[in-house]
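Undergrad: sequence first, then the predicted structure:
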Amino acid sequence: MRNYSHSDLFLLFFSRAGIQKICSHTNKQAGKRRAKGSKARPWNAVGKEQFCVFLALVLYMGLVRLPALADYWSEDPFFGAPFCGQLMSRNAFLGVLWNLRLSDPEADEENERKRGTPDYDPLWKLQPFLNDLQTSCKAQYHPNQNLSLDERTVAAKASIGPNQSPGDEPAKWGYKLFVLADSLSGYSWNFEVYAGKRRQASGKGLSYDIATSLMDRSLGSGYRLYCGSFFTSPVLFRDLLSKETGACGTIRECRRGYPATKPNGLDRKSPRGTVKWLRQEEVLFLKWRDVSLCTTFHKAQDGRRVRRKIKSRDGTGRHASPPAPIQDYNRCTRGGDQSDQLLDRCSVPRETNRWYKTLFFQFVNIATANSFILHREICEQFGQQPDTQKMFLRALVFELAGELYPLQTTSLASPYAMQHLPEPLARADATARRSKATRGRQSCVYCRRTEGKQIKTPWQCRSCDVPLCAIVDRNCFSKWHRRFLPSQTHACV
């Protein structure tokens, strides 16, 4: 049986110390605004529990989408969502959203006074939280050999902050992220927010600096990096190879270092399946049809064949095989696509006019996607059936809501909740008055597993058949079912 909950995995990326810092900065920002006379919304100091409920509502809004934010608290049964009103009032939610701050407001003012100087940090309002999340993502997962480096755009229309038009991306305007992901699982191992010209540039180009920065030294050697034409350059690939890291990616023929060999080149009249390749020491340049590729660990042909039927002039057809580097590139760049799919399926849909809040919600998506990948791999390791992403997020919302959401008061709770009721343990031969209170008691399963304590209880769950505390100051019955029941009906074994 699993000895972790969905919220345990999520809090690996949102640590309790990090949440406490966000709460402190948010309360300071609210006090600063109220001192200036802003009383648009009532405010009560937010703590860790209230902020976890705020995150639960944010994730819930990614699962259940309504046209407007106010519709989640609407009294109209057509749009209303009773779940939100039972967790937090609309004014309390909007108060946290309005005052949300990821950095110290006083430090923000000091950084703002440095604008126009080399010491100014354009990402300062996001940097403390960004550093913690990057450290957590790298610490909680060891990637496989193949890595994928790609660009990702966070859609936003605000004309402030590090906003730009990415051109080819599906989102035509937004903030750009550079993400290093595991090609097999899609886990986002490292990422960086584009903020314009780098303060410590190497002089070899932006793509070179980003790639070398994301390939952190703590990653080690022996990896194989797959990337797009924005990052691929012979200079980068040779430097990575000197660090015992192979690289493969599509390349623009106008790149510096690309061999300018026009004789015997490919044109539109070349037969389909024709391959041209050239090796310069350890770097292989290859062109197949209209694709140009550069690699440092492949052979031009290694004997692998993939059947591709090509229509011939006589109408009979023939078969061609793409080069091995092309096959591996198409297979291993799916990691970035898989990561994008995980983020888009249940992404937080909130739009704000503060750029750091928009990126914060994107980081919430990254944390939930990474925690789901950890859950899936742990289940596969122990031969268990993992939850779907939707059910994983549903259980995570219940667990983050914690004690503030009564499990059995509404039909929105777990459909199995009414089957799990407390009942007294069997008390055989408990006829004497003195023995009725103590005879038949057993150790609470929840206390033993979470705290390592042997606490006796006279109560058990009717369906789960496990002893659980059910008193006012130690309601293990409710905690047990909130922790395990939403995701697995057979978890209480």
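TA: Yep, that arrived.
Undergrad: CA only for contacts and neighbour counts going forward, please
TA: OK.
Undergrad: quick one, what contacts residue 134?
TA: Residue 134 makes contact with 189-191 under the criterion Cα atoms under 8 Å, 6 or more residues apart in numbering.
Undergrad: wait, residue 32
TA: So residue 32 contacts nothing (Cα under 8 Å, 6+ apart).
Undergrad: mind listing what's buried in the helix or strand in which it is found?
TA: Applying DSSP states H and E as the criterion places residue 32 in helix 16-35. For helix 16-35, the neighbour count (16 or more other Cα atoms under 10 Å) marks 18-31 as buried.
Undergrad: do the same with stretch 244-263
TA: Residues 245-252 are the ones in stretch 244-263 that count as buried (16+ other Cα under 10 Å).
Undergrad: of these, which is the nearest to residue 423?
TA: Checking these against residue 423 with Cα to Cα, the nearest one is residue 245 at 60.7 Å.
Undergrad: hold the first one in mind and look at this next one:
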Amino acid sequence: MSRDSTRKRKAPARYSEEEYEIDQQEEETWGVFSFQMPVSSDEEMSGNENEEEDEEEERSGVWSPGLHEHRSRSPANTSAGVASVNRSQTQDAWKTEDDPDTANPGPPTFLPKRTPGVQPPLTTGKQTPGAIFSQFFDAEVLKILCENTNSFAQKKKETGKPFPWKDLTPQELTKYLGLLLYMSVCNFPRITDYWRKNSIFHVSYPAAVMSRDRFLTISSHLHFSDPDVDAVNEQKMGTEEYDPLQRVRCLLEMISSRCKAAYHPRQHISVGERMVATKGRLQIKEHVDADKPTKWGLNFFVLADVNGYTIDYMLHSGEKQRASGKGLAFDVVAELVNREYLGSGYIVYCDSFYTSPVLFRHLIQQGFGACGMYKQGRTGVPTTKLNALNRKSKRGSIRWIRDSDLLYVRWMDTREMSLCTTVHPVHGGETIVRWQKTEDGRSQRAPLPRPTAVSEFNKYMGGVDTSGQMLTTNSVHRKTRRWDVTVFQHLLDIAVTNSYIIQKELSSALEQKPLSRQDFQEQLCAELLGVPLAEPPQTTGDGHFPSPTSKGRDIETSQRASKGRKQCYFCKRSTPWMCEKCGIGLCLQLDRNCFKIYHT
């Protein structure tokens, strides 16, 4: 035997050394018993070509297990087995947009539980921002929050240093929420800045509604669960009965049920995740490696409508008792996409974290459609390289494979997109204009074919992202070391954002111009504080005296009426008078007494 024949060959890529060594031993052991079938010259030539392709694959590092298996000399690999392998490879080859797709099932029949859109009682009469918001933070929610906060404050008062505490009422809690919204519109770096006096940044609203000390006391003792139940749960830490979300579970469930009650989504919905930053030390805080602005925090899984309305959500706590054994992504979608609440016929859009053949077939059984990007190499997705896209593929190239009720589509744009869908055809004639280089090297805009799944995915997948962007507008979120307060702030943002979306839906139904987000939040803030939006809060006249604006300046007496004037806060005219306590210009004339109007 020559040296070359005894030299051990290196296992190709994606083929372990152990498996390759076993295969070589089988060739040596069973080679003498192999069936020597007569072959024609054409078959012998094709066999030589296959061997050359195999050697080329080994050099390039690309390994196809199927091609190697049919060359094994094991008795299990007969000529019939070779034929079956070759047939499966032909069936699994990627097809192009020119190949007909005759097995498209189409979207499911849309049968929602309720009429999509805003639900009663918000559909009757003219609804103000405060009336819409009260559907989320209603009397029951305010009552439970007040009871838990008062109980927590009393226990802390008994076990710690005594401090003055007056029971929190729903009316006072409503004003507290109004101040939080006021601070989100008029943003100062510190809470105490809203009560600062003798400053050009002085604002009069907060002090007229609530004292600074009372606001800070409520903030430090705000509690969202029964303290007695919390104490029992803390004793279970380290066991399977311990609930890491006990402090906020009641609030999470109450706001979730009200989000679903006030609005019913339309046919296209999306599932995604939202990271909420927190400074608190807790076990359920997570880190994401993706290029996102918030990398550490609480991970919310969200079900959203295409308009950005948050339908439902889940706060991930790492709990395992409800795991189905099919992965976190499967459990999240299976819980959020609830047939009992939604009905059937909905089309769910998701990103590559959730997309899998197992999940999509489960949604089909539940009467839903699905579409989402998928990761190459995920279990169950096509892995064949035959006729697949590569770096040399032209922009606009389409490849697809249909696996029973699942359609896998790959499209080359500036980068490759891979999607799986259960409801879309391969290509319905859609095109998109892109810059393309011509043969002479110039660039011009040209239409390119685009798969239907890509068009629909780009159109309807943005619900979660739209919701996240709207939540950051005038957000009440402030840095705190209490993670439960962070959850409360996020749920308050969800309630305000959903209220704004409902206001837009109602205005559209009445063919009226909707309020902007800024105007909506200002009106909502004024309603919660109980102060008319067009008027400043009433203040007492104690300590408010008129003073000349030129007081203390080195100006001649004859010129003091014209030098150092200020703009009147009320009529915007120039005035030589100001309020000594408020520090603002106010007219003080017989026919224009703005000083009296402002302080009464």
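TA: Cool, the structure landed. Just so you know, these numbers come straight off a predicted model, no measurement behind them.
Undergrad: what's the TM-score once they're superposed?
TA: Superposed pair, TM-score by TM-score structural alignment, normalised by the length of structure 1: 0.80. Supporting alignment: 409 aligned residues with a Cα RMSD of 1.8 Å.
Undergrad: if we can go back for a sec, can you list the buried residues of helix 16-35 of structure 1 in a markdown table and add distance to residue 52 of structure 1?
TA: Below are the buried residues of helix 16-35 of structure 1 laid out as a markdown table (distance: Cα to Cα, whole Å):
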| residue | distance to residue 52 of structure 1 |
| --- | --- |
| 18 | 12 |
| 19 | 8 |
| 20 | 11 |
| 21 | 13 |
| 22 | 11 |
| 23 | 10 |
| 24 | 14 |
| 25 | 15 |
| 26 | 14 |
| 27 | 15 |
| 28 | 18 |
| 29 | 19 |
| 30 | 18 |
| 31 | 21 |
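Undergrad: who's in contact with residue 328 of structure 2?
TA: Listed by Cα under 8 Å, 6+ apart, residue 328 of structure 2 has no contact partners.
Undergrad: map it across to structure 1 for me.
TA: In structure 1, residue 328 of structure 2 lines up with residue 206, judged by TM-score structural alignment.
Undergrad: again, but for residue 205 of structure 2
TA: So, by TM-score structural alignment, residue 205 of structure 2 is matched to residue 83.
Undergrad: identify the residue spatially nearest to that match, adjacent ones excluded.
TA: residue 412 (7.0 Å; Cα to Cα, 6 or more residues apart in numbering).
Undergrad: okay, now that neighbour: neighbour count?
TA: 11 (other Cα atoms under 10 Å).
Undergrad: picking up where we left off before, mind checking the SS state of the match of residue 205 of structure 2?
TA: Secondary structure, DSSP: H, G, I helix; E, B strand; the rest coil: residue 83 of structure 1 is helix.
Undergrad: relative to residue 50 of structure 1, how far out is it?
TA: According to Cα to Cα, to the nearest Å, residue 83 of structure 1 and residue 50 of structure 1 sit 15 Å apart.
Undergrad: try residue 447 of structure 1
TA: Going from residue 447 of structure 1 to residue 50 of structure 1 by Cα to Cα gives 24 Å.
Undergrad: returning to what we had before: helix, strand, or coil at the residue nearest to residue 83 of structure 1?
TA: coil.
Undergrad: pretty sure it contacts residue 81?
TA: No: using Cα atoms under 8 Å, residue 412 of structure 1 is not in contact with residue 81, being 9.6 Å away.
Undergrad: please name every helix or strand in contact with the longest helix seen in structure 2.
TA: The single longest helix within structure 2, with elements called by DSSP state H, is helix 483-509. Applying 3 or more Cα pairs under 8 Å, 6 or more residues apart in numbering; DSSP states H and E, one finds that helix 483-509 of structure 2 makes contact with strand 117-118, helix 129-133, helix 246-262, helix 463-471, helix 517-529.
Undergrad: have a look at how far, on average, that helix is from structure 1.
TA: By mean Cα distance after the TM-score superposition for structure 1, the fitted helix 483-509 of structure 2 averages 0.5 Å away from its aligned residues in structure 1.
Undergrad: many thanks, we can stop here.
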